[in-house]
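Student: Show me the folded form of this:
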Amino acid sequence: MPKYTQKDLWDLYKTLPEELKRAIFSAETAETLQKIYERHEIKDEIAEKISELITFVFLGLLSPKEFRDALIQEVKINIETARILEKEIYRYIFFPVKPSLEQLYGEGATPSFGMPFAEKPKEKPKEDIYREPIE
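Tutor: As a prediction, this is how the structure comes out:
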């Protein structure tokens, strides 16, 4: 990730939707992240790097779709841990502000996990050959 000056970040912050501005400095966001870090025994220096990446997502500098790759490359955590952290961070941090993130990054900016539910093809009811006709 490129290095940004505090002025650059502050200028970006001023252009954000109100929901994202609140999320960046929210005590609720901080508490939720702290619980995630404790649950996965994330050390302070790593937690600080992850929090910085989350802030970059909120500021429009890092696409939510690139978040897992950034966890692996920037924070240097293994793929499995990155996958688990990504899911929890999406669920508890990014999902509550999903409309604002989509406004910032465009529709479909936040990936959905797992395969989407496929519609079953409609089948015509078949005649049951074992059933006796009703007369």
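Student: C-alpha from now on. contacts and neighbour counts both.
Tutor: Will do.
Student: burial measure for Ile50, as a count.
Tutor: The tally of other residues near Ile50 (other C-alpha atoms under 10 Å) stands at 22.
Student: in what helix or strand does it lie?
Tutor: helix 44-59 (DSSP states H and E).
Student: and for that helix, what are the contacting residues?
Tutor: 9, 12-13, 16, 20, 24, 37, 62-64, 67, 70-71, 74-75, 101 (C-alpha atoms under 8 Å, 6 or more residues apart in numbering).
Student: from the chain's centre, how far out does whichever helix or strand comes after it sit?
Tutor: Following helix 44-59 in sequence order, the next helix or strand is helix 67-74 (DSSP H and E). How far helix 67-74 lies from its chain's middle: 13 Å, per C-alpha atoms, centre = their mean, to the nearest Å.
Student: Next, the angle from helix 67-74 to helix 44-59.
Tutor: Interaxial angle of helix 67-74 relative to helix 44-59 (axes from the mean of the first three to the mean of the last three C-alpha atoms, to 10 degrees): 140 degrees.
Student: got a list of contacts for helix 67-74?
Tutor: In contact with helix 67-74 (C-alpha under 8 Å, 6+ apart) are residues 1, 49-50, 53, 57, 77-79, 82-83, 86.
Student: Farthest-apart pair in those residues, please.
Tutor: Val57 and Asn78 (20.5 Å; C-alpha to C-alpha).
Student: another one to check against the first:
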Amino acid sequence: MPEYSQEQLWKLFETLPQELKDALLSEDTANTIREISQRHGIKEEELPRFAALVGDILMGLLPPEEFPKTLERESKIDEEKAEKISREVNRFILFPVKDSLAEFYKEIRFAPGGRLIRTEAREEKRVEEAKEETKKEERPPQADIYREPIE
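Tutor: This is a model prediction of the structure:
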């Protein structure tokens, strides 16, 4: 997964619907992440990365269907446990904000029990726009050669 600068992440955050901003900053979301990690034996040192992956989903950077594989790869969790964790994240964190998440994904469908069926990414355009804005702002200011000096 590509790394984003703090500035790019803030620009993405500012474009989020209020419901997703609230979910990202919510104490309830943090508690749910901690409870899921405790239930499934995620080590304390792996908790920040787990929380970051959930945040990436809420920001539209990580499609929810890629979450189990990414979690398995980055946290060295077996496939079965990653699927169980993913189902709980989908059920307790993503499902309540699925209407807002639909803005970033063309289609997002959940099966009973919180299992994600399918999503199609729509976030690429939004990420590219944020990168372009950052590039535009990085240009150093230059003296205006067309401006006449004040006497």
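Student: Buried ones from the contacts of helix 67-74 of structure 1, can you make that a ChimeraX selection?
Tutor: In ChimeraX, this line selects whichever of the contacts of helix 67-74 of structure 1 come out buried by 16 or more other C-alpha atoms under 10 Å:
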select :50,53,57,82,83,86
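Student: Dump the contacts of helix 67-74 of structure 1 into TSV; add distance to Thr32 of structure 1 as well.
Tutor: Formatted as TSV, the contacts of helix 67-74 of structure 1 follow (distance: C-alpha to C-alpha, whole Å):
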residue	distance to Thr32 of structure 1
Met1	25
Lys49	16
Ile50	13
Leu53	15
Val57	17
Ile77	20
Asn78	22
Ile79	22
Ala82	17
Arg83	18
Glu86	14
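Student: in what helix or strand does the nearest residue to Glu88 of structure 1 once chain neighbours are set aside lie?
Tutor: Excluding its sequence neighbours, the residue lying closest to Glu88 of structure 1 (C-alpha to C-alpha, 6 or more residues apart in numbering) is Ile36, at 7.4 Å. Ile36 of structure 1 is part of helix 27-39, with elements assigned from DSSP H and E.
Student: and that helix, what does it pack onto?
Tutor: The helices and strands touching helix 27-39 of structure 1, judged by 3 or more C-alpha pairs under 8 Å, 6 or more residues apart in numbering; DSSP states H and E, are helix 79-89.
Student: cutoff 10 Å now
Tutor: helix 18-25, helix 44-59, helix 79-89 (3 or more C-alpha pairs under 10 Å, 6 or more residues apart in numbering; DSSP states H and E).
Student: would CSV of the ones you listed with distance to Pro96 of structure 1 be doable?
Tutor: Output for the helices and strands packed on helix 27-39 of structure 1, formatted as CSV (distance: least, C-alpha to C-alpha, whole Å):
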stretch, distance to Pro96 of structure 1
helix 18-25, 9
helix 44-59, 12
helix 79-89, 11
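Student: Of those helices, flag the one that's most buried.
Tutor: The highest mean neighbour count among these, using mean count of other C-alpha atoms under 10 Å, belongs to helix 44-59: a mean of 18.
Student: Report the central residue of structure 2.
Tutor: When C-alpha atoms, centre = their mean is applied to structure 2, the residue found nearest the centroid is Asp56 (1.9 Å).
Student: do you know how far that one is from Leu94 of structure 2?
Tutor: Asp56 of structure 2 sits 12 Å away from Leu94 of structure 2, going by C-alpha to C-alpha, to the nearest Å.
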